[in-house]
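**Student:** sequence unknown, structure follows:
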């Protein structure tokens, strides 16, 4: 097995990552943002930090709702792409989520399983602590993670996904506490190999991290409509905390 430390710094910066996932449902993402911001009752013009924002699809939509949004990501290519959408209440910066940002917000959103990438366990704790540091006195933290029990039970071991003429050969498995996806494909006569590794954090694992960070878990939901969380049947694990 190749050394996959910091795998996300290379994979997320390739155009192939965005090709493979180009069919993500924007309408579902927007409905989630509507539901979430209404539930949190954020102040009009409130400030939101979109942590690990990728190319900014959530941040752009949140900005259109009237919020002052800062999107940050470690991927320089993603931020460079997102900067084309900047305006007076939408800003993008390259930033390491393990470290506190330079200001505080009414909400910090970490969406679409953008957590648990790190090889070093302490970095997961540092990220929770950084989110807490980024919240003002009345602010809410939100982590939208996969429900690992549901994902593992419904794991598709192998598939071929063809996008833009590229056949992505995908293998999924669980190993050493990680859900792993091997991605192999050819393009332009060259072979490419990437791997995604996400820590298989359960709700209990998050509760330990929250306890260690002095964070208070307020609510838990199981899908983007903010319905009740069920360990075996919910697709998502959405946690709201202070």
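**Tutor:** That came through, no problem. As the structure is a computational prediction, the values presented were derived from the model and not from experiment.
**Student:** every contact and neighbour count from this point should use C-alpha atoms.
**Tutor:** Will do.
**Student:** in stretch 185-203, what counts as buried?
**Tutor:** 185, 194-201, 203 (16 or more other Cα atoms under 10 Å).
**Student:** same check on stretch 162-180?
**Tutor:** Using 16+ other Cα under 10 Å as the test for burial, stretch 162-180 gives 166-172, 174, 178-180.
**Student:** identify the farthest-apart pair in these.
**Tutor:** Largest separation among the buried residues of stretch 162-180 by Cα to Cα: 166 and 178, giving 26.7 Å.
**Student:** can you list which of the buried residues of stretch 162-180 are found in strands?
**Tutor:** Using DSSP state E, 166-172, 174, 178-180 are the members of the buried residues of stretch 162-180 that sit in strands.
**Student:** nearest residue to residue 164 other than its sequence neighbours?
**Tutor:** residue 19 (7.4 Å; Cα to Cα, 6 or more residues apart in numbering).
**Student:** shouldn't the one you found be within a strand?
**Tutor:** No: read with DSSP: H, G, I helix; E, B strand; the rest coil, residue 19 is helix and lies in no strand.
**Student:** ok, and the closest non-adjacent residue to residue 72?
**Tutor:** residue 93 (4.9 Å).
**Student:** which strands or helices does the helix or strand containing the one you found pack on?
**Tutor:** For residue 93, the enclosing helix or strand under DSSP states H and E is strand 90-94. Counting contacts by 3 or more Cα pairs under 8 Å, 6 or more residues apart in numbering; DSSP states H and E, strand 90-94 is packed against helix 57-64, strand 68-73, helix 76-82.
**Student:** which elements pack onto the last one?
**Tutor:** Read that as helix 76-82. When contacts are defined as 3+ Cα pairs under 8 Å, 6+ apart, helix 76-82 packs onto strand 90-94.
**Student:** what's in contact with the strand it packs on?
**Tutor:** Strand 90-94 has contacts (Cα atoms under 8 Å, 6 or more residues apart in numbering) with 59-60, 63, 68-76, 79, 82-83, 86.
**Student:** please compare the first structure with the one that follows:
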């Protein structure tokens, strides 16, 4: 049976296979990024952080361990159900659509690991920026950690095979209509699966246009998790600090 959905992130993120495929994500690197980011923003212990599109909560949990009051939100009910086992007085998880403002104000709103540009409607990219702005308190900072589209396109791997937990993931990547596509095919338990990731190829100039329309002020741009300056050709990440 072939599995697919036009709203791909709603179905793919809720499967166990998404977490199997990406199980090798570097948690040490993620922790160092959070250390660097909170130090750069000079966030004090106890301040409130919103982790927007938090997935299973790895960044939220680490930020809470650093002493912050963290709310993690995601559209995936299964991811939030999993993350909720780690809740405490200063850590909570909720199902929420990041295109819409949340009901609280925060010292920082983090949108991490390319959790942007998925939407079927172009206006939802701008709506998300507006929502982040409305979620910030008077002195709050917004952070979007996106891929550097220029680097990704230049170094795109068209096809590869990954074997993880006895599952062969056949992956195909291509650019089409302003989006970066990743087709993922595999077979497990005598069933065929097919999912497509689709992320809008948003450049720094595109983000600057969103920010102008949302009346958001870009403060700094970094190119990696060590917060080195962004280089359009060589940086793998596009990390935007704004308010």
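**Tutor:** On my side now, so go ahead. Since this is a predicted model, take the numbers as computed values, not measurements.
**Student:** returning to what we had before: isn't the residue nearest to residue 164 of structure 1 up against residue 163?
**Tutor:** Yes: using Cα atoms under 8 Å, residue 19 of structure 1 is in contact with residue 163, at 6.8 Å.
**Student:** what about the strands in structure 2?
**Tutor:** Taking DSSP E, the strands of structure 2 run over residues 48-52, 69-74, 91-95, 106-111, 136-147, 159-164, 167-176, 179-188, 191-200, 218-222, 237-242.
**Student:** pull the distance from the last one to the chain's centre.
**Tutor:** Put plainly, it is strand 237-242 of structure 2. Relative to the centre of its chain, strand 237-242 of structure 2 is centred 12 Å away, using Cα atoms, centre = their mean, to the nearest Å.
**Student:** relative to strand 136-147, how tilted is that strand?
**Tutor:** Angle between the axes of strand 237-242 of structure 2 and strand 136-147 is 170 degrees (criterion: axes from the mean of the first three to the mean of the last three Cα atoms, to 10 degrees).
**Student:** how big is the offset of strand 237-242 of structure 2 relative to structure 1?
**Tutor:** For strand 237-242 of structure 2, the mean deviation from structure 1 after alignment is 0.2 Å (mean Cα distance after the TM-score superposition for structure 1).
**Student:** go on, the third one?
**Tutor:** In the superposition against structure 1, strand 91-95 of structure 2 averages 0.3 Å from its aligned positions (mean Cα distance after the TM-score superposition for structure 1).
**Student:** tell me who's in contact with residue 50 of structure 2.
**Tutor:** Residues counted as contacts of residue 50 of structure 2 (Cα under 8 Å, 6+ apart) are 70-73, 106, 108-110.
**Student:** ditto for residue 179 of structure 2
**Tutor:** Residue 179 of structure 2 neighbours (Cα under 8 Å, 6+ apart): 198-201.
**Student:** map it onto structure 1.
**Tutor:** Matched to structure 1 by TM-score structural alignment, residue 179 of structure 2 sits across from residue 178.
**Student:** ok, average deviation of the longest helix that structure 2 contains from structure 1?
**Tutor:** For structure 2, the longest helix by residue count, based on DSSP state H, is helix 27-41. Comparing helix 27-41 of structure 2 with its match in structure 1 after superposition yields a mean distance of 0.1 Å (mean Cα distance after the TM-score superposition for structure 1).
**Student:** can you give me how far that helix is from the chain middle?
**Tutor:** Distance, centroid of helix 27-41 of structure 2 to centroid of chain: 15 Å (Cα atoms, centre = their mean).
**Student:** what sits against residue 155 of structure 1?
**Tutor:** Here residue 155 of structure 1 is in contact with 172-173 (criterion: Cα under 8 Å, 6+ apart).
**Student:** let's see it at 7 Å
**Tutor:** Residue 155 of structure 1 sits next to residue 172 when contact means Cα atoms under 7 Å, 6 or more residues apart in numbering.
**Student:** please apply the same query to residue 180 of structure 2.
**Tutor:** 174, 198-201.
**Student:** repeat the analysis, applying 10 Å as the threshold.
**Tutor:** 149, 152-153, 156, 173-174, 197-202 (Cα atoms under 10 Å, 6 or more residues apart in numbering).
**Student:** then residue 46 of structure 2?
**Tutor:** Contacts of residue 46 of structure 2 by Cα under 10 Å, 6+ apart are 64, 66-70, 90.
**Student:** sorry, back to before: identify the residues contacting the closest residue to the match of residue 179 of structure 2 other than its chain neighbours.
**Tutor:** Nearest residue to residue 178 of structure 1, sequence neighbours excluded (Cα to Cα, 6+ apart): residue 199, at 4.4 Å. Residue 199 of structure 1 makes contact with 115-119, 121, 124, 148, 174-180, according to Cα under 10 Å, 6+ apart.
**Student:** nice, that's everything, thank you.
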